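Q: pasted the sequence and its predicted model underneath.
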Amino acid sequence: MIKRLNASRRALTGALIVALPVLAQAQTAAPSAPPPQPATREAQALPSLAPLVESVKGAVVNVDVQAKASGFGQGDNPFFDRFFGGGEGGRGQRREQIRQGSGSGFIIDAKGLVLTNNHVVEGAVAIRVRLDDGRSFDAEVVGTDPLTDVALIRLKGKVENLLTVKLGDSDALRVGDWVVAIGNPFGLASSVSSGILSARARDIHSGPYDDFLQTDAAINPGNSGGPLFNLKGEVVGINTAIVGGGTGIGFAVPSNLVKALMPQLEKDGAVTRAWLGIGIQDLTQDLAKAMQLPVNEGAIVSQVNDNSPAGKAGMKADDVIVAIDGQKVGSGGQLTRTVALKKPGTTSTLDVFRDGKRQALKVQLGTRPDREGVSARQRRGGEETEQSSKARVGVSLSNVDPRIVERTGLRSEQGALVTDVLPGSPAERAELAPGMVVVEVDRKPVRNAEELAKIIRKAPAGSTLLLRVEVPGSGRYLRALHIP
């Protein structure tokens, strides 16, 4: 099929080359027309993408991840696939339930900040980033937003001389513009493909804020999290999904959406969204005619939630929202995305039609409820990331539950509870066992599991940590944990 497609393109190009002189001859029939310049191969050849690729590929990275088996972004959408390359971890590791995979990403800050997909790093216990120049770094998650599938990670250690790329203006892209994808499909590092922007604002039903760019640039498993460039070398999207079983149909998160999320990801590690508290549907031409409206685009309010920001502002069912803060609202999805990018607590002006008359409503936006349980997943994911200590010394940790304190009579409500110890690991050799609570490291208090995991991760190889542990119903003892 590829050969036939290439052949057809060559035939089309040949047809154009033949047609141009014919057109020119027709034009010269007019006495006033200047004689045409002969067409040359050089003038009609497409420019090479090599200079663009050479200028940006050094900022594209491979992201290798060890993650919990459930943390690979496997959704329930039968029509679209996330494309995070990888497979089952080593057999016989049933206790760890660790999977390994490889995705892509790109460096946006010389300090080591890398953008990728949330489903690439979700549930990660260890992340290793490989650069185009052969260097590699451990990395940590800075922030994630599962609802748009965006994640920000940071390279650890001494980072210097990093090549970076910048986010461009995805709204400036036109359907038909050339785009270039770079990533690591099937582990083939720094693979380049090109195509065009096929469509904008695609809703693939993967989440409430779908606004994907569609491209026919070849993207495959392992491209996940990689950049989609315009011909200026700016990132206009993060490659995220493909049609299951399809070819030439891929989707990318628009760069303008990523830019809007970046400050919260870097500062807070998560995204908090504003909320109106209404149910909506698109205004169609038929509905507009039936409602005797002078507009054909907008969002119809189908219901107003009790005690919601919209309800408190006096919004009613069948109101038609056509603008927010002066920005036109073309659909319900556009309204949802626009509101979500605003800061909770701010006051917005909504232009609505009610009973055929236009009026303005001022609404103080609330905070969107966490209906999908994203916050809970992020907390679990954070604990799993901190518990990368299991990969280094063979110990799993969790925070001390107050109910355990009451039931077992522990002296301290703070510390790191040992939940599992791998046979033959440094933790087992240090005589750690499930049920023990680590309350001190090197004679300094430990408040929670995350704190202890961080100490273990940063401990130099060959060092020994002096742990004070409490055994419920027995007392406190010292343990020496050797760091491999």
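A: Yep, that arrived.

Q: can we go C-alpha only for contacts and neighbour counts from here?
A: OK.

Q: could you list which residues are in contact with the most centrally placed residue in the chain?
A: For the chain, residue 150 is the residue whose C-alpha lies nearest the centre (C-alpha atoms, centre = their mean; 1.5 Å). Contact analysis of residue 150 by C-alpha atoms under 8 Å, 6 or more residues apart in numbering lists 115-118, 144, 258.

Q: this is the comparison structure:
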Amino acid sequence: MTFRSPALARAMVMAAMLILGPAIAEVGHAQAAASNYNLPDFTDLVEKASPAVVNIRTTERVRTRSGQGSEDDEMAEFFRRFFGVPMPGAPTPGAPTPPRRGQPPQGQPPQGEEQSRGVGSGFIISQDGYVMTNAHVVADAETIYVTLPDKREFKAKLIGADKRTDVALLKIEATGLPRLTLGDSDKVRAGEWVLAIGSPFGLDNSVTAGIVSAKGRDTGDYLPFIQTDVAVNPGNSGGPLINLRGEVIGINSQIYSRSGGYMGISFAIPIDEAMRVTDQLKTSGRVTRGRIAVAIGDVTKEVADSLGLGRARGALVGSVEPGGPAEKAGIEPGDIILKFNGRDIEKASDLPRMVGDTKPGTKVPMQLWRKGATRDVSITVTELEPETRAKVRGTPSAKDEATAQAAKPNALGLIVNDIPDARQKELKVKSGVEVEVADGPAMRAGIRPGDIILRLGDTDVTSARQFNDLVKGLDKNRIAAVFVRRGDATQVLTLRPGATAAR
């Protein structure tokens, strides 16, 4: 557009400046802010760390049974090698044929040959060849190959593996190797930048980055995982999670997925936990853990309120193994463990890690919450053996329902009966009542016929009459805690008394 009047042109330019000036200034401020806010540059970090991240390939050998092999197999191999054609009379390639007796199906390697099992990642932690990875990466492998980024390949020796923490330690015969520096996972903060290096889908030395999403994610008894949004896929397992200082803070181990691939959530084993395991593996080839022989559960806010605990904390004892350390120390089902060896227990998953880290044979103090007061006991920790499980007895059956029909449920919806002395001895309980009918609040809380009611609030239940009298005295505006025994496990259920239910 051309303006004939210079004055008019100047006026139009001034008007445009008045209108667009603030917008232009805002864009300038945004550009300045962007230039002042520097996103992390991982290039130097990756260049320094990558040489110590390795690919791990495992194989297994298909066993050859005696009597296998035949002249036909030898002749077929002769024709294939020297003439490049199938043996006359052999099946057409690609045509499905059933395997001969004792032969592997088509598409499988001949028995006795080595075949690949899987691919994972790992990282070198010492110049003399110690490599850390996941236990599931090398599980059941006959041969383990470690390939360095410079394409050198070594056959590795498995020093030891711990399935409970999913940590394994390998050794390759080499010296002067590049290694990664180990950091302090206790200092990890949610929101900090991290990166993963590994071999997803066999793609060696792939790098992905993200942030720490959370700490202390409880997905296993001994694993307070670091949660991140770093892309981790099959093949990344065993690779390092590295902070901006170039330190390993975790071992990438698991993903949350509904499809089998990465969906935005991944988990890493804290390096402090992993090093405690590898130190034992390096020394003895196995991991020794303590145990106190209890089954535990979380303390909910409702349970804490009903028992006068103040706030939800500790570990609720559900069952005590007969003859185990906890029973010898006087711990009972329904107790809440507040401290172990002087350390507070905020949630139930804290206890297994504390006990597991305790050397077997050590006598430690514990603090319990029982019947509205704390109680101190001492317990001697024993060794956790592989696959140790508490014995579980069958659930007792309900008595004749005709008898129950004649009674009327109390305000908790329960009809209960006394337990004969012989039955108490069989159940190994000192007192309690057996549930005949569970209705109303009790049914909604999960109580069922055959359960044993041990306590109501802080009062031990000694008879059906006494229990019903206790229920009558409950405040309908307050939640009541009922200690219920089922099999060998005791749980605390919270109920609010309702109107007496009719049957």
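A: That came in fine, so what should we check first? The shown structure was predicted, so the numbers you read here are calculated from the model rather than taken from an experiment.

Q: can you calculate the TM-score here?
A: TM-score of the superposed chains, computed with TM-score structural alignment, normalised by the length of the first structure, equals 0.62; 323 aligned residues with a C-alpha RMSD of 2.8 Å.

Q: distance of the aligned partner of the residue nearest to the centre of the first structure in the second structure from residue 423 of the second structure?
A: Aligned counterpart of residue 150 of the first structure in the second structure: residue 167 (TM-score structural alignment). Residue 167 of the second structure sits at a distance of 46 Å from residue 423 of the second structure (criterion: C-alpha to C-alpha, to the nearest Å).

Q: also residue 332 of the second structure?
A: Noted for residue 332 of the second structure: a distance of 19 Å to residue 423 of the second structure, by C-alpha to C-alpha.

Q: cool, residue 403 of the second structure as well?
A: 18 Å.

Q: ditto for residue 374 of the second structure
A: Counting by C-alpha to C-alpha, the gap from residue 374 of the second structure to residue 423 of the second structure is 31 Å.

Q: for residue 41 of the second structure, same thing?
A: Using C-alpha to C-alpha, residue 41 of the second structure is found at 70 Å from residue 423 of the second structure.

Q: higher neighbour count, these two?
A: Neighbour count, other C-alpha atoms under 10 Å: between residue 41 of the second structure and residue 423, residue 423 has more, with 12 against 9.

Q: show me where the stretch 1-150 of the first structure has its strands.
A: Under the criterion DSSP state E, counting those that start in this stretch, the stretch 1-150 of the first structure contains strands at 60-68, 80-82, 85-88, 98-109, 113-116, 124-130, 136-145, 150-155.

Q: in the second structure, which helix is the longest?
A: The residue-count maximum for a helix in the second structure (DSSP state H) belongs to helix 6-36.

Q: circling back: can you tell me which two in the contacts of residue 150 of the first structure are farthest apart?
A: Maximum pairwise distance among those (C-alpha to C-alpha): 12.2 Å, between 118 and 258.

Q: among those two, which residue is more densely surrounded?
A: residue 118 (26 against 20).

Q: surely residue 354 of the second structure meets residue 340?
A: Yes - judged on C-alpha atoms under 8 Å, residue 354 of the second structure makes contact with residue 340 at a distance of 7.3 Å.

Q: which of those two has more residues huddled nearby?
A: Taking neighbours as other C-alpha under 10 Å, residue 354 of the second structure and residue 340 compare with residue 340 leading, 21 against 17.

Q: residue in the first structure matching that one?
A: Counting by TM-score structural alignment, the partner of residue 340 of the second structure is residue 324.

Q: how about that match: what's its closest non-neighbour residue?
A: Using C-alpha to C-alpha, 6 or more residues apart in numbering and skipping residues adjacent in sequence, the residue nearest residue 324 of the first structure is residue 350, 4.6 Å away.

Q: residues in the second structure aligned with the host helix or strand of the one you found?
A: Assigned by DSSP states H and E, residue 350 of the first structure falls within strand 347-354. Under TM-score structural alignment, the match for strand 347-354 of the first structure in the second structure covers residues 363-370.

Q: buried stuff in the matching stretch?
A: Using 16 or more other C-alpha atoms under 10 Å as the test for burial, stretch 363-370 of the second structure gives 366-370.

Q: what's the answer for stretch 374-385 of the second structure, then?
A: Applying 16+ other C-alpha under 10 Å to stretch 374-385 of the second structure flags 378-384 as buried.

Q: and if you look at stretch 333-347 of the second structure?
A: Within stretch 333-347 of the second structure, the residues that count as buried by 16+ other C-alpha under 10 Å are 333-340, 344-347.
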